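A.B. asks: Have a look at this prediction, sequence included:
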Amino acid sequence: MEKSRGLYRSREHRLVAGVAGGLAERFGVPVWLMRVLWLLLLLPGGLPGLVPYIILWILIPEEPES
């Protein structure tokens, strides 16, 4: 079964909240690459990566159970 093209927090590729995994699935990039991008945003003091991550964690719904 093909996954929906909607944006959801991933249940399968989750380390914290599934935000990076969900974005990777939605845009068709490897999960590790999305995690590296978030890590790079966290390096200059945390806020450029942490604040958007928390906002997306709140706004993006969790992937429905299949």
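C.D. replies: Okay, I see it.

A.B. asks: CA atoms for contacts and neighbours, from now on please.
C.D. replies: Noted.

A.B. asks: I figured R5 hits G28, correct?
C.D. replies: No - R5 lies out of contact with G28 (CA atoms under 8 Å); the separation is 10.2 Å.

A.B. asks: what's the neighbour count on S4?
C.D. replies: 9 (other CA atoms under 10 Å).

A.B. asks: so which helix or strand takes in it?
C.D. replies: Here S4 sits in a region with no helix or strand, counting by DSSP states H and E.

A.B. asks: Helices of this structure, start to end?
C.D. replies: For the chain, the helices defined by DSSP state H cover 19-27, 31-42, 47-59.

A.B. asks: Contacts for the last one, please.
C.D. replies: Read it as helix 47-59. R9, A17, G18, V19, W38, L39, L40, L41, L42 (CA atoms under 8 Å, 6 or more residues apart in numbering).

A.B. asks: Second structure for comparison follows:
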Amino acid sequence: MKRTLSRPRNGRMLAGVCAGLAQRFGLSVGLVRLLFVASLLLPGTQVIVYLVLWILMPNENHA
């Protein structure tokens, strides 16, 4: 099965970016969400990267 980078229709919390990344790399969705929230404690552009991925990642049915 080929794993593509897309935002799934099911299992979304906000935009589905974390769920899509977890699905693509074979990780737990909870782990990816936890890592993202923990990364917010560090200085950086995490929110901007999330928004860019939200815009660039297609929905699952369009991939």
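C.D. replies: Here it is on my side, so go on. What you see is a predicted model, and the numbers here were worked out from it, not measured in a lab.

A.B. asks: Need the TM-score between these chains.
C.D. replies: In this superposition the chains share a TM-score of 0.84, using TM-score structural alignment, normalised by the length of the second structure; 62 aligned residues with a CA RMSD of 1.8 Å.

A.B. asks: What's the match for V52 of the second structure in the first structure?
C.D. replies: In the first structure, V52 of the second structure lines up with I55, judged by TM-score structural alignment.

A.B. asks: what do we get in the second structure for M34 of the first structure?
C.D. replies: In the second structure, M34 of the first structure lands on V32 (TM-score structural alignment).

A.B. asks: can you check G22 of the first structure too?
C.D. replies: Per TM-score structural alignment, G22 of the first structure is aligned with G20.

A.B. asks: Repeat that for R5 of the first structure.
C.D. replies: Using TM-score structural alignment, R5 of the first structure pairs with R3 in the second structure.

A.B. asks: Identify the residue spatially nearest to T4 of the second structure, adjacent ones excluded.
C.D. replies: Among residues not flanking T4 of the second structure along the chain, R24 sits closest, at 5.9 Å (CA to CA, 6 or more residues apart in numbering).

A.B. asks: Run a quick neighbour tally on that neighbour.
C.D. replies: 15.

A.B. asks: now swap in the one 4 residues further on and tell me
C.D. replies: Other residues near S28 of the second structure number 14, with proximity taken as other CA under 10 Å.

A.B. asks: Tell me who's in contact with it.
C.D. replies: A22.

A.B. asks: With R33 of the second structure instead?
C.D. replies: Here R33 of the second structure is in contact with C18 (CA under 8 Å, 6+ apart).

A.B. asks: again with R24 of the second structure
C.D. replies: Here R24 of the second structure is in contact with R3, T4, L5, S6 (CA under 8 Å, 6+ apart).
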